[in-house]
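> predicted coordinates and the sequence they were generated for:
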Amino acid sequence: MKQFIGLVLLLLNQSCVTKETTTYIAFSSCNDPENSLAVLPTLSEALDTIPTFVWLGDNVYLKDGEWDNLDRIRDRYKVSFQPELIQEILSKGTHFAIWDDHDAGPNDCDASFAGMDKTMLVFKEFWKPSYPMPNDKSYYGSVALEEGQVELFFLDNRSFRVHHDSSGATVFGEVQLKWLESAYKRSDALFKIILMGGQFLNTAQVFDNVSRFPNERNRLIDLMVNDSAVPIVLSGDRHHGELNTLDSYGKLIFETTASPLTSRNFAHHEEENLTRLHPGTTETNHFGVLGLTRIGDSITGVKMSLIGEGGTVLFSSRETNFK
């Protein structure tokens, strides 16, 4: 009898070890509900089973005359999130957020914008980030999910930004970068996900792409390549969506750009991006879904998808080859 019980326990233990687990995260950016709510019913349905949603910046579009007045900033948040469908979405699962220029102030604003103390205050009031934030003038920090198997790193691409044509050009600033390097190396997560506003891998040096800051881009690539975790970037900003990967010294870096959720679309089909996995970009409102699959501590899959109205899969890619 003891031998039989021992055999049963052994089989149960093996079953637990070999069970495949998938973590799903949904995300998007660029929320201007005055434009279109068409994709929101699909997102709401998806969040019935996906526990985490990340707002990747331009979650509100502050207008001239609003960003220097706390009451007007708060009113803009109310208008942007008052539609019933958005309230329904916010009621489901856990929501995280980063910001970009339109949450922070004027279009393309950077550290020289004097009103960021007010916009940061309201950003934190609304989103209520509960993770440790090492800099009270920003929200950057990290959150571990799935008992530490997945970690999200929230980056601030506006508070410390210096224009790419300026001396000392930077997206994230030295203090934030050093924090990221330390936190990233300290993490034991299997999947490490960096969240930022502008695109990271896209090689076209246009708009707010990090490729306009090559030293900083290379520094972050080195950080990801010299780590055992699967490196993933989720980004927004562009008013188009696309899937990107970069193979650097045999290490695959993944990026999904999801934009816009409800704002206007601007397709960039002909943009010379050497890391895009498919012809062209999206040209309709959408959100992204990331699927991270593992068996115990073994990584078995990363799936990136962009989903449009009615559940239409606009682009999708799955990688299963992990050494």
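Arrived safely, thanks for sending.
> going forward, measure contacts between C-alpha atoms and count neighbours the same way
OK.
> and the helices in the protein?
2-18, 40-46, 70-81, 84-90, 101-104, 116-127, 174-186, 214-225 (DSSP state H).
> TSV for these, including distance to A26 and mean neighbour count?
Shown next, in TSV, are the helices of the chain (distance: least, C-alpha to C-alpha, whole Å; neighbours: other C-alpha atoms under 10 Å):
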stretch	distance to A26	mean neighbour count
helix 2-18	26	11
helix 40-46	8	19
helix 70-81	18	17
helix 84-90	11	15
helix 101-104	20	26
helix 116-127	17	18
helix 174-186	22	15
helix 214-225	22	16
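> looking at these, which is nearest to F27?
In terms of C-alpha to C-alpha, the element of these nearest to F27 is helix 40-46, at 9.4 Å.
> among the helices of the chain, which is nearest G197?
helix 101-104 (8.5 Å).
> ok, and what's touching the closest one?
57-62, 67, 107-110, 116, 119-120, 123, 158 (C-alpha atoms under 8 Å, 6 or more residues apart in numbering).
> again, only using 10 Å
For helix 101-104, the surrounding residues in contact (C-alpha atoms under 10 Å, 6 or more residues apart in numbering) are 30, 57-63, 67, 73, 76-77, 107-110, 113, 115-120, 122-123, 157-159, 197-198, 208, 237.
> next up, a structure to set beside the first:
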Amino acid sequence: MRKLGFGSCNNQHKAQDVWKAIRKEKLDLWVWLGDVVYADRQSIIPFIWRSPQMDEMRETYHYQKNSKFYQAFQKICPIIGVWDDHDYGKNDGGGEYEHKETAKEIFLDFLDTPKDAQQYQHNGVYASYSYGPIGKKVKVILLDVRYFKTEEEILGEEQWLWLEKELKDSDAQVHLIGSGTQILTTDKPFCDKWSEKEIERLSLIIKTHSVPGVILLSGDVHHAEILKDSCDELDYPLYEITSSGMTHSFYSQATILGEWAVKYFLTSERRLGVYARQNYGTILFDWETPAVTLQIHSDDGELVLEQVVPLGHLRKGGDGVLEKGGCVLNYGWMNWKLIPKSTAKLFLFIPIFVPIILILFWAQKTFLKKNNDKQKTS
């Protein structure tokens, strides 16, 4: 394994030019991290989505698969992936989704997954893949954050036990753990993410079994980000790289206001860098140094974020610097963890749509006044 690419949030009805830049990367592997397509339908009311009929979902995946840019890329690069909510079929959906088995079949067909593959042997679409020889082995573990999700947890016990076994029994030097939602951003408002309890369980598994080279990959949030958890309860620092918004982003949806919100409002103490426009990610493996390089590129291929991580920093007793007291995050003047996501979205709804409602009210009032004046003069 020399170079791996990844991305998420790909609206099949928006421009697919990003694939031109991705093709030039000459990747050894592409990893989807959710929202491969937008199978559900957005209503005229913000943040409200309608789940698709299954024939609609099949048509949506077929449309993306037959995109000329995606077809050209498929011919030169192997592709694996996992879903998030919009390709799952229900916005913010979880284990309660009634069509999840059919959605699973459609998703795996899109990826050309063989019928004897591991995903067909259990619930959900989680899976693991290994690449390269001993000493230069990379293990990619993709987690399903939708199929088992409840109000209390994301992965479900079945998947947790599988994940621990995959890490405990691994002989890889690098472990890439992919999640459709972000993991380390527990202090970021509004977004889907893991809880502190779940991060602690993952950290305990890594520490108990002395798993080296763990790096987290994620999508979902319509911007790119590199994060680092340096809590001194870990064996080594935990890095996360998020690539989200291949066809749309906070900037494309709300221009400068969206970019400002990502940089100064939707932030995290664990953040090392952020990019609010359309993007995709790559990871470079240098087995001579040895080190991994985490990269974010704009949709035209420009390198916009980069973090070099020596593999010697990602093992027990290694050179990675941990911070005493870095385990407790500061949630600022308001603890966003206590606000339900549905309620939190009202904070976004109010400043955007209240002015529009006021303008419409003023226009109606002006129109009625003109009509009344006209009737008086006639």
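Sure, I can see it. Keep in mind that what you see is a predicted model, and the values were worked out from it rather than measured.
> map K251 of structure 1 onto structure 2.
Aligned counterpart of K251 of structure 1 in structure 2: Y236 (TM-score structural alignment).
> right, and that match touches V214 too?
Yes. Counting by C-alpha atoms under 10 Å, V214 is a contact partner of Y236 of structure 2 at 9.3 Å.
> out of these two, which sits in the more crowded spot?
Y236 (27 against 24; other C-alpha atoms under 10 Å).
> distance of that one relative to E59 of structure 2?
45 Å (C-alpha to C-alpha, to the nearest Å).
> and if you look at K376 of structure 2?
Going from K376 of structure 2 to E59 of structure 2 by C-alpha to C-alpha gives 58 Å.
> Q71 of structure 2 pairs with which position in structure 1?
Using TM-score structural alignment, the partner of Q71 of structure 2 in structure 1 is Q87.
> setting aside sequence neighbours, what's the nearest residue to its match?
Nearest non-adjacent residue to Q87 of structure 1, counting by C-alpha to C-alpha, 6 or more residues apart in numbering: F81, 6.6 Å away.
> what's V309 of structure 2 in contact with, if anything?
Contacts for V309 of structure 2 were tallied using C-alpha under 10 Å, 6+ apart; they are G213, I215, Y239, P290, A291, V292, T293, L294, G320.
> ok, these in structure 1: which stay?
By both residues aligned by TM-score structural alignment, their matches' C-alpha atoms under 10 Å, the contacts of V309 of structure 2 still in contact after alignment to structure 1 are Y239, P290, A291, V292, T293, L294.
> how about the second one, what's its partner in structure 1?
Aligned counterpart of P290 of structure 2 in structure 1: T300 (TM-score structural alignment).
> contact partners for the closest residue in space to its match that isn't next to it in sequence?
Distances taken as C-alpha to C-alpha, 6+ apart place R294 nearest to T300 of structure 1, at 5.0 Å, with adjacent residues excluded. Contact analysis of R294 of structure 1 by C-alpha under 10 Å, 6+ apart lists T18, K19, E20, T21, T22, T23, Q149, L190, F191, T300, G301, V302.
> number of residues surrounding the nearest residue to the third one once chain neighbours are set aside?
Counting by C-alpha to C-alpha, 6+ apart, E20 of structure 1 lies nearest to I295, which is 4.6 Å off, once chain neighbours are set aside. Residues near I295 of structure 1, counting by other C-alpha under 10 Å, number 15.
> against I50 of structure 1, how distant is the residue nearest to Q87 of structure 1?
20 Å.
> also T94 of structure 1?
Taken as C-alpha to C-alpha, the span from T94 of structure 1 to I50 of structure 1 is 9 Å.
> and for H163 of structure 1?
37 Å.
> likewise V162 of structure 1?
36 Å.
> do the same with Q176 of structure 1
From Q176 of structure 1 across to I50 of structure 1, the span is 30 Å (C-alpha to C-alpha).
> next, work out how far apart the residue sitting nearest the centre point of structure 2 and F148 of structure 2 are.
Structure 2 has G219 as the residue nearest its centroid, 1.2 Å off, counting by C-alpha atoms, centre = their mean. Distance check for G219 of structure 2 against F148 of structure 2: by C-alpha to C-alpha, it reads 18 Å.
> what ranges do the strands span in structure 1?
Applying DSSP state E to structure 1 gives strands spanning 20-28, 52-56, 94-98, 141-145, 150-154, 191-196, 230-235, 242-248, 251-257, 286-295, 298-308, 313-319.
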